[in-house]
Structure formats: structure tokens, C-alpha cells
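In: 3D, please:
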Amino acid sequence: MKITHWWLGWKHCYLDKTSLEIIDFNKLDSKLASILRDEDKLKKLIKSIVSSIKKI
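Out: Model prediction:
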């Protein structure tokens, strides 16, 4: 988690624990669009985000 003078905190989202590629919700590129259209990938992303939030 990173903290700046204008944000309390923020963290990058990843598809899963082994992925090093950041999911950027600020820009709807083809990779993010394909994740959002694929039910299994979307569930995996949601599970990863929820797990990350619970740790914090």
C-alpha cells in the first residue's frame, strides 16, 4: 500500500497472487475488457481484490 499527501492510501490490483501485471481501472484497454467479459477471470479478479482488502 502506498500513501501520499493527497490520498490516505492506494494499492495496485492484480489478476491473482502470481500475476505481476497491474490491472488499471482508469483505462479500459483490451486486457481489462477481456477480464470483465470472462466470468471466470472476473470472479478471480474480485476474489483477489477482496483477499487483498481483508489483509489490510
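
In: From here on, just use CA atoms for contacts and neighbour counts.
Out: OK.

In: I22: how many residues sit nearby?
Out: 11 (other Cα atoms under 10 Å).

In: do L45 as well
Out: 20.

In: and what of K47?
Out: 14.

In: where's it, which helix or strand?
Out: helix 39-55 (DSSP states H and E).

In: list the helices and strands that helix packs on?
Out: strand 13-14, helix 30-37 (3 or more Cα pairs under 8 Å, 6 or more residues apart in numbering; DSSP states H and E).

In: Name the residues of that helix that are buried.
Out: L42, K44, L45, I46, S48, I49, S52 (16 or more other Cα atoms under 10 Å).

In: compare with the first, here's sequence two:
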Amino acid sequence: MSLASHLEELQRKHGDLDRAINEAIAHPSADDLEIARLKRRKLALKDAIERLKSHPTRH
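Out: Coordinates of the predicted model:
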């Protein structure tokens, strides 16, 4: 997988998680632990994206 396609995939997953978080927050019966778990996954993806952008030759 090329660097560009890997970044695109991570960015797609990040966007998917953002939408999932927004949907979960919109429901009054939202599980706070699930929302926190989704936010941690989103942050981990953001960190991975930033690492790849700043050091494209190292993964």
C-alpha cells in the first residue's frame, strides 16, 4: 500500500469515527464509555496520520 493510499484510509476511518461519535452524542441514551472509547480510537488515528505526514519514510 502506498503512503498516499494509507493516509487516505486512515483519514477515512477518522471521518467515520467522527460521524459515529456525533451520532452517539445525539442520542439521549448514549453510552459514555462507548463514546470515550470512540474518541480514543479517533485520537489514535489522528496521531498516526500526523506521524505519517511528518515522517513519511518511517511508519
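
In: Post the TM-score for the overlay when you can.
Out: Aligned and superposed, the two chains score 0.44 in TM-score terms (TM-score structural alignment, normalised by the length of the first structure); 36 aligned residues with a Cα RMSD of 3.1 Å.

In: quick one, the helix holding K47 of the first structure and helix 30-37 angle?
Out: Taking axes from the mean of the first three to the mean of the last three Cα atoms, to 10 degrees, one finds helix 39-55 of the first structure and helix 30-37 inclined to each other by 90 degrees.

In: Make a markdown table from the buried residues of helix 39-55 of the first structure and add distance to A33 of the first structure to it.
Out: Converted to a markdown table, the buried residues of helix 39-55 of the first structure look like this (distance: Cα to Cα, whole Å):
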| residue | distance to A33 of the first structure |
| --- | --- |
| L42 | 10 |
| K44 | 14 |
| L45 | 12 |
| I46 | 14 |
| S48 | 17 |
| I49 | 17 |
| S52 | 22 |
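
In: Which of the residues you listed sits closest to I23 of the first structure?
Out: Distance to I23 of the first structure across these (Cα to Cα) is lowest for L45, with 9.1 Å.

In: Hmm, the closest one is touching I22, no?
Out: No. In terms of Cα atoms under 8 Å, L45 of the first structure does not count as a neighbour of I22; the distance is 11.2 Å.

In: Show me the helices in the second structure, by range?
Out: With helices called from DSSP state H, the second structure shows them at 3-26, 32-54.
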